[in-house]
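Asks: quick one: sequence plus predicted model below, questions after.
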Amino acid sequence: MPFTLATWNINSVRLREALVLRFLEAEGPDILCLQECKSPVEKIPREGFAALGYPHMIARGQKGYNGVAILSKRPIAEVGANDHVDLGHARHIAGRLENGVVIHNYYVPAGGDKPDREVNVKFGQKLDYLTAMRDAFHAERPERAILVGDLNIAPREDDVWSHKQLLKVVSHTPVEVAHLAETQEAGGWVDVTRADIPEGQLYSWWSYRSPDWDAADKGRRLDHVWATPDIAGAAHSSRILREVRGWEGPSDHAPVMATFDL
């Protein structure tokens, strides 16, 4: 039975509850994975989501920072939450659907401003987090699984507005791209979005610092949908809902969607 999945860094689920409700009403994905919820689990506004047909939720949260949640129309059972490199951050939640598919929802550390772990602890944490993800997938290679989330890296040259100008900017540096590639390879993950949309500039994030983000269009593709090879061929209809970035009081990320015939 097909299902549609969306991933969205909401940048505060309580502050932007109305936007989540609007999105669920307009698009009606079967599953919505949220990152940067910035809320303890017990304070996530579940009632409104349930009223729209999303009674199931698994989540990890913390006050004011990080946080991941999966809202679902279908039953979903929590099967794990990794605290990679023991940061004490709510950055991962995994759930299994009744059809056996496991969904991993990740919020990879952003990495701060300077791409140098010697002067920027946050950059080192980001690289170490990706290494821990890689090692976890080496230790237990995933099957019938989907990985989504804000991975905070735009890997391809056409995933950023200017490859040359962003080579030394956190999110597109060669060392980050290499770490992400190792993580992807370790799990055999297929980049579903780029399998569907192989050519052309593609972004899911535009900075708040740009007063006219739409016209300037200095975006990056930081949000991803991956799948293991055994189910990647069932994915189709990938899209990024750029128009949501233009809603009033938006997140700086746009939702990324894909449908799976499983």
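Replies: In hand now; what should we look at?
Asks: alpha carbons only for contacts and neighbour counts from here, please
Replies: Noted.
Asks: and stretch 198-209, what's buried?
Replies: Buried residues in stretch 198-209, defined by neighbour count with 16 or more other CA atoms under 10 Å: 201-206.
Asks: now what about it, what contacts it?
Replies: Here stretch 198-209 makes contact (CA atoms under 8 Å, 6 or more residues apart in numbering) with 158-161, 213, 217-223, 240, 242, 245, 252-256.
Asks: narrow the residues you listed to those in strands?
Replies: Residues of the contacts of stretch 198-209 located in strands (DSSP state E): 219-220, 223, 240, 256.
Asks: are any of the contacts of stretch 198-209 buried, and which?
Replies: By 16+ other CA under 10 Å, the contacts of stretch 198-209 give 158-161, 213, 218-223, 240, 242, 245, 252-256 as buried.
Asks: show me what contacts Asn11?
Replies: 35-38, 251-252.
Asks: mark which of those are buried, thanks.
Replies: By 16+ other CA under 10 Å, these give 35-38, 251-252 as buried.
Asks: which two among the residues you listed are spaced furthest apart?
Replies: Longest distance between any two of the buried ones among the contacts of Asn11 is 14.6 Å, between Lys38 and Asp252; criterion CA to CA.
Asks: so Ala50 makes contact with Ile44?
Replies: No: look at Ala50 against Ile44 with CA atoms under 8 Å: they stay out of range, at 11.7 Å.
Asks: of these two, who's got more company?
Replies: Ile44 (19 against 15; other CA atoms under 10 Å).
Asks: from Asp212, how far out is the one residue sitting closest to the centre of the chain?
Replies: For the chain, Gly149 is the residue whose C-alpha lies nearest the centre (CA atoms, centre = their mean; 1.3 Å). Distance of Gly149 to Asp212, given as CA to CA, to the nearest Å: 26 Å.
Asks: and the comparison structure, right after this:
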Amino acid sequence: MSFTLATWNINSVRLREPIVLKLLEEEAPDVLCLQECKSPVEKIPTEGFAALGYTHVIARGQKGYNGVAIFSKMPIEDVGDKDFAGLGHARHVAGRLENGVTVHNFYVPAGGDKPDREVNEKFGQKLDYLTEMRDWFSAERPEKSILVGDLNIAPREDDVWNHKQLLKVVSHTPIEVQHLAETQEAGGWIDITRQDIPEGQLYSWWSYRARDWDAADKGRRLDHVWATPDISNAGHSSRVLRAARGWEKPSDHAPVFASFDL
């Protein structure tokens, strides 16, 4: 069984329904995981997606914030969610495909502006969220699983446009990178994107603040595709669809793709 999976922080699925449909029409991934849907589940616009063959939907939502959803052409079973750090946010959902692969879709907290939990509660929440992810993976030790989503951390020096300038900027600080590394190690997760594209600058997010995001190219790789070691060798064809950042009324994130032969 071969399938292609995409992950995308859409920054409001209702507002950006047209570009989600564009992605599904032009790229046709078998599974699409969205984050920051910003919608109650019952108000997610599923009709257009279903018309394109995405008839299987698993979602967790809330009004105006957060929200995660999995759209699939293939049957997928809802296997639950976790409220890491007790935030009461819709930030995780998991589904199991018929081949036994579990797909975890995550939206890790962004962490606010100041990388100091003493003055910025959101930064503390982000670190606590990652710590609880780490502890869960350590206890459960996932198998035959794929983890995708906006993890809101660019871990490598070549995952940001300027490593030195961003060392004190939330998403690339050493403490965040360490927390993400511990979470990854606890589950034995393999970074599929970097397994396929081991060298060079690679980004999936460009700020709305840039006048010309494409020319400035001050990006960060915040969106990730990981897999457990038992299926990581089946992953291939990773790419970031950079062009989507330039579509009409875009998200500030671009979709990240990977394919698996299982």
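Replies: Here it is on my side, so go on. These numbers come from a predicted model, not from an experiment.
Asks: aligned to Gly149 of the first structure, what sits in the second structure?
Replies: For Gly149 of the first structure, the aligned position in the second structure is Gly149, judged by TM-score structural alignment.
Asks: apologies, that question was intended for Thr7 of the first structure.
Replies: In the second structure, Thr7 of the first structure lands on Thr7 (TM-score structural alignment).
Asks: Provide a list of residues in contact with that match.
Replies: 32-35, 148-150, 223-225, 255-257.
Asks: would you mind getting the average deviation of the strand or helix carrying it from the first structure?
Replies: Under the criterion of DSSP states H and E, Thr7 of the second structure resides in strand 2-9. Following the fit onto the first structure, the mean deviation recorded for strand 2-9 of the second structure is 0.1 Å by mean CA distance after the TM-score superposition for the first structure.
Asks: the helix or strand following that strand vs the first structure, average offset?
Replies: Per DSSP H and E, strand 2-9 of the second structure leads on to helix 17-27 as the next helix or strand towards the C-terminus. Once the two models are superposed, helix 17-27 of the second structure sits on average 0.3 Å from its counterpart in the first structure (mean CA distance after the TM-score superposition for the first structure).
Asks: mind listing residues that contact helix 17-27 of the second structure?
Replies: 13, 45, 48-49, 52, 247-248, 250.
Asks: all strands for the stretch 1-150 of the second structure, in order.
Replies: Listed in chain order, the strands of the stretch 1-150 of the second structure (DSSP state E, counting those that start in this stretch) span 2-9, 31-35, 56-60, 68-72, 76-78, 92-97, 102-107, 145-150.
Asks: do the same with the stretch 151-262 of the second structure
Replies: 190-191, 205-206, 219-220, 223-227, 235-240, 256-261.
Asks: among those, which comes closest to Arg141 of the second structure?
Replies: Taking these one by one with CA to CA, strand 223-227 is closest: 12.2 Å.
Asks: quick check: angle from that closest one to strand 235-240?
Replies: 170 degrees (axes from the mean of the first three to the mean of the last three CA atoms, to 10 degrees).
Asks: in strand 223-227 of the second structure, what's buried?
Replies: By 16+ other CA under 10 Å, the buried positions in strand 223-227 of the second structure come out as 223-227.
Asks: need the max-distance pair from those.
Replies: Asp223 and Ala227 (13.8 Å).
Asks: quick one, what contacts the residue nearest to Ile44 of the second structure when sequence neighbours are not counted?
Replies: Residue nearest to Ile44 of the second structure in three dimensions, not counting chain neighbours: Arg14, with 6.5 Å by CA to CA, 6 or more residues apart in numbering. Residues counted as contacts of Arg14 of the second structure (CA under 8 Å, 6+ apart) are 37, 39, 44-45.
Asks: apply 10 Å and report the result again.
Replies: 20, 37-39, 43-46 (CA atoms under 10 Å, 6 or more residues apart in numbering).
Asks: now those residues as JSON lines including distance to Glu143 of the second structure?
Replies: JSON lines is the format used below for the contacts of Arg14 of the second structure (distance: CA to CA, whole Å):
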{"residue": "Val20", "distance to Glu143 of the second structure": "30"}
{"residue": "Cys37", "distance to Glu143 of the second structure": "28"}
{"residue": "Lys38", "distance to Glu143 of the second structure": "30"}
{"residue": "Ser39", "distance to Glu143 of the second structure": "31"}
{"residue": "Lys43", "distance to Glu143 of the second structure": "33"}
{"residue": "Ile44", "distance to Glu143 of the second structure": "30"}
{"residue": "Pro45", "distance to Glu143 of the second structure": "32"}
{"residue": "Thr46", "distance to Glu143 of the second structure": "30"}
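Asks: and of the residues you listed, the nearest to His236 of the second structure?
Replies: Nearest to His236 of the second structure among those, with distances taken as CA to CA, is Val20, at 23.0 Å.
Asks: give me the distance between the closest one and Lys249 of the second structure.
Replies: Distance from Val20 of the second structure to Lys249 of the second structure, by CA to CA: 11 Å.
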